[in-house]
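K.L.:
Pasted the sequence and its predicted model underneath.
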Amino acid sequence: MMNCTLKCIALTGIGPHVIEELKKGKPRTLELQSAHNLISLTVVSPGDVMLLTPVDLDDFTGGDRGIIVQVISLTINMKRLVEYAAPYHYEERERMSARIQVRYMDGAIAKSVEGTRWGEPTFAEVLRPSHYRAG
């Protein structure tokens, strides 16, 4: 077994139960609302590969584990919430979210991490095992 490296977007703080569900092999749709992950998704397109890790962005460094997934579809949208209590209270809020459908590809370990400051997409160079089979 040899390792190869790959530079890709990293989504951080993904629940361990979500990662375990993806490892079962079926494509799954995730809804993300964290600002740092939304910023990272602005540079992602269907067909791209990404690293998903349960590690929070503040703690994400080389050596952390995650999984490599392929993006099947991606939609980023804005939801407007209006709260009204007659006659004096009126509040309007907006919430941005992303729905992303992904498919599990492999496990991986982050070799290095870039873009952990506010407003930057987070990239990771990952070590991905390559499997060779005699046949």
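P.N.:
Everything's here; your move. Bear in mind the structure is a predicted one, so any value in this text is a computation, not a measurement.
K.L.:
make it CA atoms for all contacts and neighbour counts henceforth
P.N.:
OK.
K.L.:
Would you tell me which strand is longest in the protein?
P.N.:
As assigned by DSSP state E, the longest strand anywhere in the chain is strand 89-114.
K.L.:
Use this one as the comparison:
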Amino acid sequence: MIPLPMLIHLAGAGLLALALLHLPIARRLRWREEAARMSEVNASIFHVHTFFLVLILIAMGLPALLEPSVFLERTRAGLWATSSITVFWLCRLVAQWTVYRQRWWKGRPLETTVHWVFTCVWLALVLLFGACAMRQFGF
């Protein structure tokens, strides 16, 4: 069994990689062209939200990569952090199946693979940070 600190460390590296992946994702999905068709205010909101999403990924990823113990040492801050991160990724997991319509990915090999890979990633993050939260609660 892989030790929890090692899993947190790997999750941190993965979250930072996901933050960096937003550049090729933006190109693949043609976000610049899509944003050009939006009103100026909606395009600005889209870009700001994307920037802050990447910032959140970095904010979650750096401590997980560099100092996994902050998620394991029982503190009130650790409890808040692990619980909040668990809820964040649980909401993202739910969105994977309620926001992204099957017709967008089903029957398309690349999109189907991406859909299932991210389903597994979000589930793994929920389980990992949920385990950290349970440890914070004293279980």
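P.N.:
Yes, it's here. Please read all numbers here as calculations on a predicted model, not as lab measurements.
K.L.:
Could I get the TM-score for this pair?
P.N.:
The TM-score (TM-score structural alignment, normalised by the length of the first structure) is 0.20; 48 aligned residues with a CA RMSD of 5.2 Å.
K.L.:
about what we covered before: mind giving me the packing neighbours of the longest strand of the first structure?
P.N.:
Judged by 3 or more CA pairs under 8 Å, 6 or more residues apart in numbering; DSSP states H and E, the packing partners of strand 89-114 of the first structure are strand 28-32, strand 65-85, strand 123-130.
K.L.:
For Ile9 of the first structure, find the nearest of those strands.
P.N.:
Closest to Ile9 of the first structure of those is strand 123-130 (CA to CA; 4.4 Å).
K.L.:
Show which residues not belonging to that closest one make contact with it.
P.N.:
1-10, 51, 106-115 (CA atoms under 8 Å, 6 or more residues apart in numbering).
K.L.:
quick one: Arg20 of the first structure is in a helix?
P.N.:
To be clear, residue 20 of the first structure is Glu; Arg isn't right here. Yes. The assignment for Glu20 of the first structure (DSSP: H, G, I helix; E, B strand; the rest coil) places it in a helix.
K.L.:
How many residues are close by it?
P.N.:
12 (other CA atoms under 10 Å).
K.L.:
so how far is Leu127 of the first structure from it?
P.N.:
Going from Glu20 of the first structure to Leu127 of the first structure by CA to CA, to the nearest Å gives 20 Å.
K.L.:
tell me what the helix or strand containing Phe51 of the second structure is packed against?
P.N.:
Secondary structure from DSSP states H and E places Phe51 of the second structure in helix 40-66. Packing partners of helix 40-66 of the second structure (3+ CA pairs under 8 Å, 6+ apart): helix 4-28, helix 31-36.
K.L.:
Perfect, I'm done here.
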